[in-house]
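Colleague: Sequence and computational prediction follow.
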Amino acid sequence: MIQILILTVVHIYGLQIEDKVTYLPPFNMTDFNFSIFSGYLSITDSNQSFHYVFVQSQINNLNNNVPLVLWLNGGPGCSSMIGFLQEIGPFVFLNDDDESLQFNEYSWNRVAHLLFLESPSGVGFSHNPLNITFNDSQTADHNLKVLQEFYSNYPEYQKNPLWLAGESYAGAYIPLLAEKIKKFNDLEVAVINLQGMMIGNGVTNLTHLPISQLIYQKEHQLLPPTFDITACEKDVTSEECEDINYDAWKITKRINPYDIYGYCYYEEKENENELDWIQEMKQFMMIHNDNIVKVTNHELGVPCVQIDNIQNYLNDVQNKRYLHVDENIQWFMCSKSHNKQFKYVSDPPLVMKVLQELLNFDLFTILLYNGDADSVVPWIDTLQALQKLKITITEQWRPYYVKNNQLGGYTQGYSNKLRFVTVRGAGHMVPQNDRITAFYLLNQTLNGEAL
């Protein structure tokens, strides 16, 4: 069952050579001191295959002390190619309207190897021939198996410190994967060197999220002072609360929910249907009537977000060949039904339970950071989730400073190796909105240094 290290040299380097990216327009990879690999990792007991991109660090590639960061974007159902090409990769679209990739001065591969995984298998270029409905526990199982497969094909990185990182619904993906890794390590057959987690604007407690969104909108003057949210404070799952959320979405219709001070891209329509906008917001705000949250296909796109440059880039046939992905798959930021079926069922109580268990283990460093301009997963929601956990504050709320002694945001320390951080002026995708602060948080965390 566990075959991480039992492989032939021919098989190992055969796959690495096959997946090596030689050209990523407009960049020739021979001009750089690191390599990029892109292809598929398969789960042996199913027909699923997962697209991955592995980026070597810009520092010593043979040093086993260089961290390996596994990056997962959220959704559920959104592609980690966003992280690769827009946030933390070495070559990114620096601006929304850029037509070409540019070198990212603050790429996380300056200090770590990066592994981007399009997961679950119904996302991006990954294959999901089974047409199954995913859930949190199952996704964690699959991610562990894919990670094992990565180590099978890249065994030289097995000893490197592993960090799990990501944003949004990765707030569910990452704790559950960490728990699976802990149980795997307890078998004492092979060990995955997991050191910690870094989660940005993470969805950890979906049950409370709708009320957090309303409180945040009121505190930031996005809703009228007289806007009454009492019914949601009493019962967030009530029909009355759902009506309140609808009313709020109508009022904030042209505000980018992911970055309230950012630009909202939208298509002008002669006869705009208000119900379409409400439905679009509903699928991303995840209003629900019980603890189980059903997320189906993202048919209507992502509100206010413009990613034409990335979508055009990844759907260019020649670029697909450079990345060794299936040319027949049309890439979307978040999965759509006409691309492939993607259905997901969330379990918020399970995520909170596992997060508490991880804290009880007291083995892993956990950084939870939030851009304070995000209304989709507001910083107050993460703070509310922390208040439900059995941990104590060990360092009171204080400011921290980044480049040129500028205020980066605020931080608070907790027991059990957990830290909470806000990032001033950043939205839902912190490494895109504030590359300097995001890199600072990464570097300090990896080195175990104070924020």
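Modeller: That came through fine.
Colleague: Please count neighbours and contacts with C-alpha atoms only from this point.
Modeller: Noted.
Colleague: quick one, what contacts F103?
Modeller: Neighbouring residues of F103 by CA atoms under 8 Å, 6 or more residues apart in numbering: P90, F91, V92.
Colleague: For PyMOL, write the selection for the buried entries among the residues you listed.
Modeller: Selection of buried members from those for PyMOL, criterion 16 or more other CA atoms under 10 Å:
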select buried, resi 90+91+92
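Colleague: I'd like to know which of the contacts of F103 is nearest to Q356.
Modeller: Of all these, Q356 sits closest to P90, with 34.4 Å by CA to CA.
Colleague: Can you verify my assumption that the closest one contacts N104?
Modeller: Yes - if you go by CA atoms under 8 Å, P90 and N104 touch, sitting 5.0 Å apart.
Colleague: Helices of this protein, start to end?
Modeller: For the chain, the helices defined by DSSP state H cover 9-19, 81-82, 136-153, 170-186, 209-219, 230-234, 239-251, 274-285, 308-314, 317-322, 348-361, 379-387, 430-433, 435-446.
Colleague: let's bring in a second model and compare:
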Amino acid sequence: MEEKVVTSLLLFLFFFLAFHYTAANDGERLVEMIKLKRSQNSLGYRTWDDSKVEYDYIYNSVYVGFQDGLREADKIVELPGQPQGVEFNQFAGYVTVDPKAGRALFYYFAEAANDPSEKPLVLWLNGGPGCSSLGGGAMLELGPFFVNSDNKTLYSNLYAWNKAANMLFLESPAGVGFSYSNTTSDYNASGDKRTTEDSYTFLINWLERFPEYKDRDFFITGESYAGHYIPELANAIVANNNADKTIIKLRGVAIGNAYFDDTTNTKATYEYLWTHAMISSTVHDAIKANCSFDGTYTESCLESMRLADQDVGNIDFYNIYAPVCHDPSKASNSQNSMMVGDPCSDRYVFAYLNLPAVQRALHANTTGLNYPWIDCSDVLHKTWKDAPTTMLPAIKKLIASGIRTWLYSGDIDSIVPVTSTQYSLDILGLPVEKSWRPWYTDNAEVGGYVVEYKGLVFATVRGAGHMVPRYQPQRALTLFSSFLQGKLHP
């Protein structure tokens, strides 16, 4: 009887928190970090210079832990509220990346729904920095299940990416989601370099735990601040492969609405807002007059941007045409939660991942501290120690290595708008091999537009916001399957 009372109280607490949930998503977290650094004029500026790629990606030593028996221990018997008839394997658990510090990263892995031994391995990374690939990518965008509005049952995603690949979702760095460190100072040392090192160490150890995937073609995908994570991790893999370290069969990367550079992104954002009738011509003219977009921000420039932000009002910057969530408690039934882009769905995920039964099924939150799961860390983006001021040299380095490189953009995102990626492509100056054209989904609708450069493919996704699979799931799956095949058909 006492256990039932405790469980009921916990359920009430989690549902209450879900209805009053205020944690930022990865796009909002990115905006917060940019504004913080901009106000301090600490973003810096770096012109195009290949010699200034930030990091040495070759690691002389990588921790490899004992993995025997851990694969079996990580297998998920069944997620609470899971729909009937699920036949693919699921795994979740921790991989230690630094035993001395007690730092461990949490993962969720959904094998392909059909013929997993014949399909590639794909890593998905959300951005932030400091946001969860489990709560974001897996449970809001492209994973096999979404959470119903009752906060405790799941329904199948008809356009899950594990229809095309074996999908691995990583919560990185430590301090994100269920990932943790026993050394508190680790959270204050987070940055791009640490994230790259730990993600690489995670992969080496995960492949030891799942050795059947060592020889499998491997791809990395993600969005937003993963525009930093993915090129850095991919270059680390290439560098260590070339140095005869552990070989990971990286074949390609695909990054959605990628944040590469604040100066071009900020200019592109306000141009996007103006051309979509969201700010006045007066404010737009003031931004053009007062902002040089060279990495420093005068007070008159900052004030002009503040006026622009006020002009826009309360909208979903992720998707400028989407409704916002007002009261998730009034969601009428589970069928309504199946609406594409349900504005309250992140609240359902928050409540679900904080259920004790769910955490037990995921083998999560095992440290005994039992901190609540949140989508984005409240600390990491404020203490982020290092980030290249531009990722374009890393992208160029990746292209030169021969790794398949795709960029894609939802065209109704104002956080990292399509114009920002187009500015980056202008800077890269790659020769066009196949000119701009529409691409189509199976129902013969235009899915978006694509242009193929030498070494890089850029595609838009029509009607998609910052989290492309959340708003246009069918088009996103078509694009993803085409990326794995190396060709986006007309």
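Modeller: Nice, thanks for sending it over. These figures come from a predicted structure and were not determined experimentally.
Colleague: ok, back up a step: which of the helices of the first structure sits most buried?
Modeller: Highest mean neighbour count of the helices of the first structure: helix 81-82, a mean of 26 (counted as mean count of other CA atoms under 10 Å).
Colleague: what does that helix rub up against?
Modeller: N73, F116, E118, G124, I310, M333.
Colleague: which of those residues count as buried?
Modeller: N73, F116, E118, G124, I310, M333.
Colleague: Reformat these into CSV and put distance to W397 of the first structure next to each item.
Modeller: Below are these laid out as CSV (distance: CA to CA, whole Å):
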residue, distance to W397 of the first structure
N73, 28
F116, 33
E118, 35
G124, 39
I310, 38
M333, 36
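Colleague: which non-adjacent residue is nearest the spatially most central residue of the first structure?
Modeller: Against the mean C-alpha coordinate of the first structure, by CA atoms, centre = their mean, the closest residue is N73 at 2.6 Å. Nearest non-adjacent residue to N73 of the first structure, counting by CA to CA, 6 or more residues apart in numbering: S80, 4.7 Å away.
Colleague: need the contact list for the aligned partner of the one you found in the second structure.
Modeller: Using TM-score structural alignment, the equivalent of S80 of the first structure in the second structure is S133. S133 of the second structure makes contact with W124, L125, N126, F169, L170, E171, S172, according to CA under 8 Å, 6+ apart.
Colleague: Of the residues you listed, which belong to strands?
Modeller: Under the assignment DSSP state E, the contacts of S133 of the second structure contribute W124, L125, F169, L170, E171 to strands.
Colleague: The third one and I220 of the second structure: what is the separation?
Modeller: F169 of the second structure sits 10 Å away from I220 of the second structure, taking CA to CA, to the nearest Å as the criterion.
Colleague: Between these two, which contacts overlap?
Modeller: Contact criterion CA under 8 Å, 6+ apart; residues shared by F169 of the second structure and I220: L123, W124, L125.
Colleague: Quick check: of these, which has the highest neighbour count?
Modeller: Counting neighbours by other CA atoms under 10 Å, L125 comes out on top of the shared contacts of F169 and I220 of the second structure with 28 neighbours.
Colleague: what about the residue lying closest to it once chain neighbours are set aside, neighbour count?
Modeller: Take L125 of the second structure and drop its neighbours on the chain: the residue closest to it by CA to CA, 6+ apart is G222, 4.5 Å away. As a burial measure, G222 of the second structure scores 24 neighbours (other CA under 10 Å).
Colleague: what residue of the second structure matches up with Y410 of the first structure?
Modeller: Residue pairing (TM-score structural alignment): Y410 of the first structure is matched to Y449 of the second structure.
Colleague: show me the contacts for C301 of the second structure.
Modeller: Per CA under 8 Å, 6+ apart, neighbours of C301 of the second structure: A286, I287, N290, C291.
Colleague: That one matches what in the first structure?
Modeller: By TM-score structural alignment, C301 of the second structure lines up with C241.
Colleague: next one: T389 of the second structure
Modeller: Aligned against the first structure by TM-score structural alignment, T389 of the second structure finds its counterpart in P349.
Colleague: I'd like the distance from its match to E233 of the first structure, if you could.
Modeller: Computed as CA to CA, the P349 of the first structure to E233 of the first structure distance reads 19 Å.
Colleague: The match of C301 of the second structure and M281 of the first structure: what is the separation?
Modeller: Using CA to CA, C241 of the first structure is found at 15 Å from M281 of the first structure.
Colleague: next one: A178 of the first structure
Modeller: Distance, A178 of the first structure to M281 of the first structure, by CA to CA: 30 Å.
Colleague: Just give the nearest non-adjacent residue to Y107 of the second structure, would you?
Modeller: Nearest to Y107 of the second structure is L170, by CA to CA, 6+ apart, at 4.6 Å.
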